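J.: okay, structure incoming, though there's no sequence with it:
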């Protein structure tokens, strides 16, 4: 029973993109490890950019600094 947890920032990931991630990860586990898709779980967590850091800086602050 594989369990995959994908974490992304909450910046514009669409419902369709999440559905595609779930489908492709499930297919990869079936193809590579011969896992049954019915018992494969994929969870996508969307994290606010205030709660996501890179290079010692919040992503929200980095985006402001870069004008994004």
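T.: Yep, it's here. Note that the structure is a prediction, hence the values are computed from the model and not measured.

J.: only C-alpha atoms from now on, for both contacts and neighbour counts.
T.: OK.

J.: distance between the helix ranked longest in the chain and the chain's centre?
T.: If you go by DSSP state H, the chain has its longest helix at helix 15-33. On the basis of Cα atoms, centre = their mean, to the nearest Å, helix 15-33 sits 11 Å off its chain's mean C-alpha point.

J.: ok, structure two:
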């Protein structure tokens, strides 16, 4: 039984996009590994940007910095 865990930032996807991810991952596992879709589990975890860090900074801070850089251009 395959188990796939997708982690995205909380504002990252609509319900329709999440459904497409679940369907697409399930189909990919069927096509590539011949896994049974009926036993394939896909979980999408939505993480607050304050709880996701890259390079020692939260995603919240990184996005604020990116927005400021765009304003300066």
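T.: Okay, I see it. Keep in mind that this is a model prediction, so the values were computed, not measured.

J.: circling back: following the longest helix of the first structure, which helix or strand comes up?
T.: strand 41-47 (DSSP states H and E).

J.: can you tell me what sits against that following strand?
T.: Where contact means Cα atoms under 8 Å, 6 or more residues apart in numbering, the residues beyond strand 41-47 of the first structure that reach it are 1-10, 18, 22, 25-26.

J.: just the ones in helices from those residues, please.
T.: 18, 22, 25, 26.

J.: what's the most distant pair in these?
T.: Within these, 18 and 26 form the most distant pair, 12.2 Å apart (Cα to Cα).

J.: between those two, who's got more neighbours?
T.: Higher neighbour count among residue 18 of the first structure and residue 26: residue 26, with 22 against 14, using other Cα atoms under 10 Å.

J.: perfect, I'm done here.
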